[in-house]
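**Q** With the sequence up front, the predicted model follows.
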Amino acid sequence: MSDWLKLLLLGILSIVFGIIVLGAPIIASVAITTLAGFMLLIGGGVQVVGGFTVEGAGNKILSILMGLIMVFLGWSFLKNPLEGTLTLATVIMILFIAGGIARIILSFQMRGTQFFWPTLISGVLSLALAGYIFANASVGLALSLLGILLGIEMLFNGFGLIFTALFVKSGENELKQA
């Protein structure tokens, strides 16, 4: 099977899964939270164990403490996945705010260049999205937010893979003609 065909099939598969995720965003959100819970548990456990090998009492305590916090968050996400999903949605909103503010500040440092407006608009859109999430902070939106974002990303990824496949195929055709 040629490379472009593999990319094409992966792109189609990603789009199909993206549509499925968008059809059941709350289930996808809870699945993301559960996966994050497992990852936090494992990562926290490794952090705690690794903390005992760190040099210096302060570093050792900090490392073990951070590991314990990760274990607690992981256990909390697994024990209460709906509340964990709300927590992750809140974290995403905060990240949108922080990223938006950072890009707006950065855009003013780019004033007079071709990058000013795209960077400024990107920052404003992030703040607008965070505002939308905050204004509609109902449990339904928060519970479905992670799934919606995952579904959209899967669609974008699928289209990107399809376009890449077509680009690779056109390159192969040009090589054959040469």
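**A** That came through, no problem.

**Q** going forward, measure contacts between C-alpha atoms and count neighbours the same way
**A** Fine.

**Q** And for residue 177, the neighbour number?
**A** For residue 177, the neighbour count with other C-alpha atoms under 10 Å is 7.

**Q** Residue 104 too?
**A** Residue 104 - counted by other C-alpha under 10 Å - has 22 other residues nearby.

**Q** swap in the one 10 residues further on?
**A** Taking other C-alpha under 10 Å as the neighbour definition, residue 114 ends up with a count of 9.

**Q** now for the longest helix belonging to the chain, which elements pack on it?
**A** Ranked by residue count and defined by DSSP state H, the top helix of the chain is helix 139-177. Here helix 139-177 touches helix 3-23, helix 25-51, helix 81-109, going by 3 or more C-alpha pairs under 8 Å, 6 or more residues apart in numbering; DSSP states H and E.

**Q** structure B:
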Amino acid sequence: MTTYDSGSSAALYAPPTWLRVLLGIVLIVGGIFVLGDVALATLVSTLFIGITAIVVGAFEIIHAFWTKGWGGFVWQILLGVLYIVFGWMVVSQPVSGALILTFALGLVFLASGIVRIVVAFKHWSEAGWLMLLSGVFGILAGFIILSGWPASTIWVLGLLLGIDLITHGVAWLTYGWLPASRTA
């Protein structure tokens, strides 16, 4: 969601209520649609990630020509080429790409869960228990994904996309139903 700076000199603008509510409904319906076929959503997500990597790689290479110094230039070219190669591999082999992305996602959930637990104890007096709970859920999600891998590849990305769309839609609906004075 976009936040609006109430201290700016420009006129305050929040999207009209009907638009916020409509966006929330569209996102929720999209999330339900995605959850209807998580395998297809996983495949589409994988292709989208691959295409995005190719585009980002191309822009990284183009941007390298405006970089000062050979060191930065070479690293940006290398990074761009890696993005393009990764993207091409994912697009040309989406099932294998989904396998790799799902495994990486499981590792990320596991690692971020561990980090959140460490942070929770360091900030226990500042509602650290919430961070602890978040960390435990992250570790559980990581273990569920990795213990079911490679079979979990079929449903993980699509399920997470569907859940994300629904929660994002609920957030927009909530924002849309707030009184106008609180959203400006």
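**A** Yep, that arrived. Quantities reported herein were computed from a predicted structural model and do not represent experimental measurements.

**Q** who wins for proximity to residue 165 of the first structure among the helices and strands packed on helix 139-177 of the first structure?
**A** helix 3-23 (4.4 Å; C-alpha to C-alpha).

**Q** Mean deviation, the closest one versus the second structure?
**A** Averaged over the aligned pairs, helix 3-23 of the first structure sits 1.2 Å from the second structure after superposition, using mean C-alpha distance after the TM-score superposition for the first structure.

**Q** Determine the angle, from 0 to 180 degrees, between that helix and helix 25-51.
**A** 110 degrees (axes from the mean of the first three to the mean of the last three C-alpha atoms, to 10 degrees).

**Q** in the second structure, what residues pair with stretch 27-41 of the first structure?
**A** The counterpart of stretch 27-41 of the first structure in the second structure, using TM-score structural alignment, spans residues 40-54.

**Q** quick one: contacts of the matching stretch?
**A** Residues from elsewhere that reach stretch 40-54 of the second structure (C-alpha atoms under 8 Å, 6 or more residues apart in numbering): 34-35, 83-91, 94-95, 97-98, 101, 153-159, 161.

**Q** What subset of those is buried?
**A** 34-35, 83-88, 90-91, 94-95, 97-98, 101, 153-159, 161 (16 or more other C-alpha atoms under 10 Å).

**Q** quick one: residue 160 of the second structure from residue 141 of the second structure, how far?
**A** 11 Å (C-alpha to C-alpha, to the nearest Å).

**Q** Residue 38 of the second structure now?
**A** For residue 38 of the second structure, the distance to residue 141 of the second structure equals 17 Å [C-alpha to C-alpha].

**Q** likewise residue 67 of the second structure?
**A** Remark: distance between residue 67 of the second structure and residue 141 of the second structure (C-alpha to C-alpha) = 40 Å.

**Q** how about the helices and strands packed on helix 139-177 of the first structure, which one is nearest residue 64 of the first structure?
**A** Residue 64 of the first structure sits nearest to helix 25-51 of all those, at 4.5 Å, using C-alpha to C-alpha.

**Q** quick one, that closest one and helix 81-109 angle?
**A** Counting by the same axes, to 10 degrees, helix 25-51 of the first structure lies at 80 degrees to helix 81-109.

**Q** next helix or strand past helix 25-51 of the first structure?
**A** Downstream of helix 25-51 of the first structure, the first helix or strand assigned by DSSP states H and E is helix 57-79.

**Q** Which stretch of the second structure lines up against that next one?
**A** Using TM-score structural alignment, helix 57-79 of the first structure pairs with 70-92 in the second structure.

**Q** what's the matching stretch in contact with?
**A** Residues outside stretch 70-92 of the second structure that contact it (C-alpha under 8 Å, 6+ apart): 46-47, 49-61, 63-65, 67, 96-98.

**Q** Recalculate using a threshold of 6 Å.
**A** 47, 50-51, 53-54, 57, 60-61, 64, 67, 97 (C-alpha atoms under 6 Å, 6 or more residues apart in numbering).
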